[in-house]
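> sequence first, predicted coordinates after that:
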Amino acid sequence: MSATYSIIIADDHAMFLDGLTSILSEEKSIKIILTAKTGTQVLKYLRINKDEKIDLVITDINMPEMDGVALNQAIKFEFPQIKTLVVSMLEEAKKIKQLTEANANGYISKNAEKTELLNAITNILEGDNYFSPRIKQVLMEAMFSEKSSPEIALTKRETEVLKLIAQEFTTQEIADQLFLSKHTIESYRKNLISKLGVRNLAGLTRYAVEKGLLA
């Protein structure tokens, strides 16, 4: 990299933030503009300094106030010219998919070697995307898993009952809201447990969360 690039780093772990700052401070082509502990701080800075050229935001996923997924989405919506690189210990397929769908430019593990980190940054700043082999593997495994597990179709009423169960309403409260008998709601609950292949109410709640029914 011959040009000089301006970078922002967001991570709520001070030790990692200091380590990353130390590594990048050695690179003559990189200028660290801001280090932040929350996504909120990054977004506030970008909104206040709209005329300042920022080339890349490096962010963790798990942060207070605004996590890395929400930060990436906000950056890509408000500042689409800014590149984003996620550096995280998290290898959750759903989060990775959300980031790729929101046009994140890269994703590597916090366990990555210094050479891979710099390689990822270089690739992204030069116009390419970079996702580590492990992250690509997680995405591929999730895709194959989805294909082998066909989507279970729920009726409108089943979905309503499931959402209310996941929101911790009692059987009687659900019956009152849907103008049905308590016995009918109990039947829906038993049928949902059987249909979705879960063991209990916790399983129903987990399914509802995974499918985004509470969003």
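Ah, there it is.
> contacts, neighbours, all on C-alpha from now
OK.
> could you pull out the helices for the protein?
14-25, 39-48, 68-78, 93-101, 114-125, 133-148, 156-166, 171-178, 182-196, 201-210 (DSSP state H).
> how about the last one, which residues are buried there?
Using 16 or more other Cα atoms under 10 Å as the test for burial, helix 201-210 gives L201, L204, T205, Y207, A208.
> any chance of TSV for those, columns distance to I121?
Output for the buried residues of helix 201-210, formatted as TSV (distance: Cα to Cα, whole Å):
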residue	distance to I121
L201	44
L204	41
T205	39
Y207	36
A208	37
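> wait, which of those is closest to K76?
Comparing these against K76 with Cα to Cα places A208 closest, at 27.8 Å.
> ok, that closest one touching E160?
No. A208 lies out of contact with E160 (Cα atoms under 8 Å); the separation is 10.6 Å.
> and the comparison structure, right after this:
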Amino acid sequence: MIVASTGNEIISKTKELNPDIILLDISMPEVENLSFCKKIKEISPNTKIIILTMHFSEEYVKEAFKNGTEGYILKDSSFSELEIAIKSVFEGHTYITPKVSKVIIKDYLQKEQNPLKTLTERQKEILKLIAEGYSSKEIAYKLNISIKTVEAHKSQIEEITMVKVFIIDDSKDFINSAIKLLTEEGIEVIGYAYSGKEGIESLQNLNPDIVFVDIVMPDMDGFSVIKELKKLNNPFKTVILTLYDNDEYRKVSEEIADGFVSKSDFFSKIKEILEGILREEKKKTIYKK
């Protein structure tokens, strides 16, 4: 067994030794994103790659296999499962941890139950006009209905269509509780990260609607993380998440993020929070206790 702690070290040792299997943590230094797998395959085509990660969304799994991996296992999996994964991949099979398989199946079933099919004809009309860039006032005039009715339909459309969320927080307890809450509310958590750096790297391959970012983390503060995320030029909204509700944090949040929420409000007002952040008329949504 050979151990490497950086991307460059992996490339160097792969050139030298042509290993049978590489267990790859995509969040390690000098590993830009999942396309790093292709670099390994170019050097050593017969080397098998098993991704070791905390991300369990269908999108991330697909991206991993698209880039040439043969296995996918979560970091909290047992050593016995890791042994099974290594043996399976070594024998020429593809391995996906059961925890991820269940999520993929659930995601597939949710997509089969197309949310657009549950919209009324009027809601479909309004959704089409929203996509074409019409304001609520213009939609009301065009369809000969009140602005209040348009807003009510828009709220219902937002509730029906699936919202995708990514969470960056160094608290495992918070992330586990948040995932449970969001899933119960019909909101898809497509991934999470326990550090700012890992979150930035993961979001190069994912496209959530909203990213919740904790302010206080060991490697990077939440404000720095959001500044880096803006450089990705992805359309997702960013929301500061914190235990510390003070004016200074709120002021900075208004300047760089799309929202600010205390962790206590996150659990008590999640639907209100999401509706406010996604609503077109509000560019900045600040939630108070």
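Yes, it's here. Here the structure is a predicted model, which is why all the values come from computation and not from measurement.
> quantify their similarity with the TM-score.
Aligned and superposed, the two chains score 0.55 in TM-score terms (TM-score structural alignment, normalised by the length of the first structure); 129 aligned residues with a Cα RMSD of 1.9 Å.
> coming back round to it: need the overlap of contacts for A208 and E160 of the first structure.
Residues touching both A208 of the first structure and E160 (Cα atoms under 8 Å, 6 or more residues apart in numbering): none.
> picking that back up, which of the helices of the first structure sits most buried?
Compared across those, helix 68-78 shows the largest average neighbour count, a mean of 20 (mean count of other Cα atoms under 10 Å).
> mean distance between that helix and the second structure after superposition?
Superposed on the second structure, helix 68-78 of the first structure shows a mean distance to its aligned partners of 1.6 Å (mean Cα distance after the TM-score superposition for the first structure).
> Provide the aligned range in the second structure for that helix.
With TM-score structural alignment applied, helix 68-78 of the first structure matches the range 222-232 in the second structure.
> from the chain's centre, how far out does the matching stretch sit?
Between the centre of stretch 222-232 of the second structure and the centre of its chain there are 15 Å (Cα atoms, centre = their mean, to the nearest Å).
> where along the stretch 1-150 of the second structure do the strands fall?
Secondary structure of the stretch 1-150 of the second structure (DSSP state E, counting those that start in this stretch): strands at 21-24, 48-53, 71-74, 95-96.
> so the longest one matches what in the first structure?
Taken onto the first structure by TM-score structural alignment, strand 48-53 of the second structure occupies no residues there; it is unmatched.
> and the shortest one, by the same measure?
The alignment of strand 95-96 of the second structure onto the first structure (TM-score structural alignment) covers no residues at all.
> return the distance of the nearest residue to F266 of the second structure once chain neighbours are set aside relative to D265 of the second structure.
Residue nearest to F266 of the second structure in three dimensions, not counting chain neighbours: I273, with 7.5 Å by Cα to Cα, 6 or more residues apart in numbering. I273 of the second structure sits 9 Å away from D265 of the second structure, going by Cα to Cα, to the nearest Å.
> can you check I179 of the second structure too?
Per Cα to Cα, I179 of the second structure is found 15 Å from D265 of the second structure.
> E58 of the second structure too?
Counting by Cα to Cα, the gap from E58 of the second structure to D265 of the second structure is 29 Å.
> tell me if I'm right that A142 of the first structure and A93 touch.
Yes. Taking contacts as Cα under 8 Å, A142 of the first structure lies within contact range of A93: 6.3 Å.
> so what's Y95 of the second structure up against?
Neighbour list for Y95 of the second structure: E70, G71, Y72, I73, A85, S88, V89 [criterion: Cα under 8 Å, 6+ apart].
> the first structure: which residue goes with the residue nearest to F266 of the second structure?
Aligned by TM-score structural alignment, I273 of the second structure pairs with A120 of the first structure.
> for that match, give its distance to P133 of the first structure.
Plainly put, A120 of the first structure is 12 Å away from P133 of the first structure if you go by Cα to Cα.
> same thing with L196 of the first structure?
Per Cα to Cα, L196 of the first structure is found 33 Å from P133 of the first structure.
> just T205 of the first structure next, same as before
Distance from T205 of the first structure to P133 of the first structure, by Cα to Cα: 32 Å.
> cool, I23 of the first structure as well?
Where P133 of the first structure is concerned, I23 of the first structure sits at a distance of 22 Å (Cα to Cα).
> swap in N123 of the first structure?
15 Å.
> and what of T100 of the first structure?
In terms of Cα to Cα, T100 of the first structure sits 15 Å off from P133 of the first structure.
> over to L162 of the first structure?
Distance of L162 of the first structure to P133 of the first structure, computed by Cα to Cα: 37 Å.
> what do you get for A208 of the first structure?
30 Å.
> just S22 of the first structure next, same as before
Distance of S22 of the first structure to P133 of the first structure, given as Cα to Cα: 25 Å.
> next: L17 of the first structure.
Separation of L17 of the first structure from P133 of the first structure (Cα to Cα): 24 Å.
> A166 of the first structure now?
36 Å.
> one more: K95 of the first structure?
Taking Cα to Cα, one finds K95 of the first structure at 16 Å from P133 of the first structure.
> re earlier: joint contacts of I273 and D265 of the second structure?
Y287.
> report the buried residues of stretch 99-113 of the second structure.
Within stretch 99-113 of the second structure, the residues scored as buried using 16+ other Cα under 10 Å are V100, S101, I104, D107.
> can you flag which of those residues belong to helices?
Members of these lying in helices (criterion: DSSP H): V100, S101, I104, D107.
> what is the nearest of those residues to L52 of the second structure?
For these, the residue nearest L52 of the second structure by Cα to Cα is V100; the value is 12.0 Å.
> thinking again about what came up before, now for A120 and P133 of the first structure: what residues contact both?
Joint contacts of A120 of the first structure and P133 (Cα under 8 Å, 6+ apart) do not exist.
> would you mind finding the match for I33 of the first structure in the second structure?
I33 of the first structure maps onto I190 in the second structure, by TM-score structural alignment.
> could you check how far its match is from L129 of the second structure?
Applying Cα to Cα, the value for I190 of the second structure to L129 of the second structure is 28 Å.
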